[in-house]
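S.K.: mind folding the following:
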Amino acid sequence: MNGPEIHVEFAPELGVFVPQGRLGAAGGVVTDGSSTLGHAVESLGVPLTEVGALLVDGREVAVSHIPAAGESVRVLPVRRPQSVPGAPLRFLLDVHLGTLARRLRLLGVDTAYESTDIGDPALATRSAAERRVLLSRDRGLLRRRELWAGAFVYSTRPEEQLQDVLSRFAPELRPWTRCTACNGLLRQATKDEVADQLAGGTQRSYDVFARCADCGRAYWRGAHHDHLEAIVARALNASGTNPAP
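M.R.: Predicted coordinates:
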């Protein structure tokens, strides 16, 4: 690039994407004179999914703004909770976020998940076709133009990932209403209806069951229920809301 030079400063929350030297102090960036400010920001490592506002000399501009020589740019993070206009809030997770997908489903959040690597183009296309927010730790995937909406998952720890997503999007929580295996809706079921999935001890010990309307998987309050209850309780407490009826 040999066009006008601008000065770009990133908010500390975006530090995971940029060198520390660019945080809190504006650094010089040479542009090509025709590319957008959004392109310049992404070229410095920050997906636009993580940008809440772009301030040029103190005024907010669109990502389509063409930088002029000497402009001072401040890049701010997404404001939380983030609204996603135009569609019910739904998610799509890539192959690396299986535990997060199951926990979101446990909380009743509509969460599609690809258990095999179908490739970045297919994921971005599905996000657009189904109007789902794509969650990923792949920065390149989040920069794909066909993506409808996306968000970077900042942690590698499932508990922190869940807290981050709930804090960022504040989805409505309906615990125990979705199948953690396929995302289908659960309905009450009799013991006879799910008998073919129950071992002898389970048949004798439990009387309350649910079944997925899509894949048929049976659910009951088994040995791991206390662990799942704790996950749900922490999520509800962090959200400050009661589960939806």
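S.K.: rest of the way, CA atoms for contacts and neighbours
M.R.: Noted.
S.K.: residues in contact with the helix or strand that residue 40 is a member of: which ones?
M.R.: In this structure, residue 40 sits in helix 37-43 according to DSSP states H and E. Here helix 37-43 makes contact (Cα atoms under 8 Å, 6 or more residues apart in numbering) with 31, 47-48, 63-67, 143.
S.K.: how many neighbours does the nearest residue to residue 5 once chain neighbours are set aside have?
M.R.: Nearest residue to residue 5 in three dimensions, chain neighbours excluded: residue 30, at 4.2 Å (Cα to Cα, 6 or more residues apart in numbering). By other Cα atoms under 10 Å, the residues close to residue 30 number 15.
S.K.: the structure of the following sequence is requested for comparison with the preceding one:
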Amino acid sequence: MEFAPELGLFVPHGRRAGATAVATDGVSTLGHVVESLGVPLTEVGVLLVDGRQVPTSHVPAAGEHVEVRPVTRPQAVPGAPLRFLLDVHLGTLARRLRLLGVDAAYESTDIGDPALATRSAAERRVMLSRDRGLLRRRELWAGAFVYSTKPDEQLRDVLDRFAPELRPWTRCTACNGLLKEATKEEVADRLEGGTRRTYDVFAQCRDCGRAYWRGAHHEQLDAIVRQALSMRTRAG
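M.R.: Okay, here's the model as predicted:
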């Protein structure tokens, strides 16, 4: 069995370079064998056996040469629209996706893998996680491993892998709700005195009511938006 270099993170060190022998029981499917070696099927693209493409249900036989390739980017996801669900460890990534207008639900508490997988299926959301066990759950609608621990790299990876539509400044970074234009009077009860005196242009979340304006952190957020849009322009 031979794994693509992109999947080296998941497989034991001795299997990372070239083809290595793998003992199978003659009953387990290829998908089961691949996962038993540490690679979530969410990260697997084409499976080739002696040069021909096979499904994960293929039962490998002795002497077959198996190639495990990564997912093709940008990755197509069944159904529409493209939506995400992030686990408790990816709060910063969730907020940055929302900043870009991407539908990104987020669980701020650890509700457990079964509940996350069930929500992914019920709402048809792509589960984003660094938990390999979660990504192996069969209930998932779809899933993807987040390779980096750094938010900047995480965002670039997700945008490169899924190429979601970007609509910056249209979602609430706190709850994922959609924003609407708002007058100062409409959000006055949510503003401190200095903000009321200094700013005149506001938006408000339709769901949680949170108010937004171009405050002290706007330049930092704008840099994230510009970088994401620039990445999309280069890719196009």
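S.K.: so after superposing, what's the score?
M.R.: Here the TM-score for the pair of chains, by TM-score structural alignment, normalised by the length of the second structure, is 0.98; 235 aligned residues with a Cα RMSD of 1.1 Å.
S.K.: put the buried members of the contacts of helix 37-43 of the first structure into a PyMOL selection.
M.R.: Filtering these down to the buried ones (16 or more other Cα atoms under 10 Å) takes a single PyMOL command:
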select buried, resi 31+47+48+63+65+66+67+143
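S.K.: how much does the helix holding residue 40 of the first structure stray from the second structure?
M.R.: Here the mean offset of helix 37-43 of the first structure against the second structure after fitting is 0.2 Å, by mean Cα distance after the TM-score superposition for the first structure.
S.K.: what range in the second structure matches that helix?
M.R.: Aligned by TM-score structural alignment, helix 37-43 of the first structure falls on residues 30-36 of the second structure.
S.K.: what residues of that stretch count as buried?
M.R.: Under 16+ other Cα under 10 Å, the buried positions of stretch 30-36 of the second structure are 30-35.
S.K.: helices of the second structure, start to end?
M.R.: 30-36, 91-99, 113-123, 132-135, 151-162, 184-187, 193-198, 218-235 (DSSP state H).
S.K.: which one, of those, ends up nearest to residue 144 of the second structure?
M.R.: The closest of the helices of the second structure to residue 144 of the second structure is helix 132-135. By Cα to Cα, the value is 7.2 Å.
S.K.: chain center to the match of helix 37-43 of the first structure: distance?
M.R.: Distance of stretch 30-36 of the second structure from the chain centroid (Cα atoms, centre = their mean, to the nearest Å) equals 22 Å.
S.K.: relative to its centroid, which residue of the second structure is most remote?
M.R.: Residue farthest from the centre of the second structure, counting by Cα atoms, centre = their mean, is residue 197 at 39.6 Å.
S.K.: counterpart of it in the first structure?
M.R.: So, by TM-score structural alignment, residue 197 of the second structure is matched to residue 204.
S.K.: with residue 153 of the second structure instead?
M.R.: For residue 153 of the second structure, the residue aligned by TM-score structural alignment is residue 160.
S.K.: residues near residue 211 of the first structure, how many?
M.R.: 23.
S.K.: now do the spatially most central residue of the second structure against residue 100 of the second structure, distance only.
M.R.: The residue lying closest to the centre of the second structure (Cα atoms, centre = their mean) is residue 128, at 3.8 Å. Using Cα to Cα, to the nearest Å, we find residue 128 of the second structure at a distance of 17 Å from residue 100 of the second structure.
S.K.: before we move on, back to that, mind checking what the residue nearest to the centre of the second structure lines up with in the first structure?
M.R.: Counting by TM-score structural alignment, the partner of residue 128 of the second structure is residue 135.
S.K.: tell me who's in contact with that match.
M.R.: 91-94, 150-153.
S.K.: rerun at 10 Å
M.R.: Residue 135 of the first structure sits next to 91-94, 96-97, 100-101, 113, 127, 141-142, 149-153, 165 when contact means Cα atoms under 10 Å, 6 or more residues apart in numbering.
S.K.: and it, how far from residue 167 of the first structure?
M.R.: 14 Å.
S.K.: excluding covalently adjacent residues, which one is nearest to the equivalent of residue 217 of the first structure over in the second structure?
M.R.: Taking TM-score structural alignment, the alignment pairs residue 217 of the first structure with residue 210 from the second structure. Distances taken as Cα to Cα, 6+ apart place residue 204 nearest to residue 210 of the second structure, at 5.5 Å, with adjacent residues excluded.
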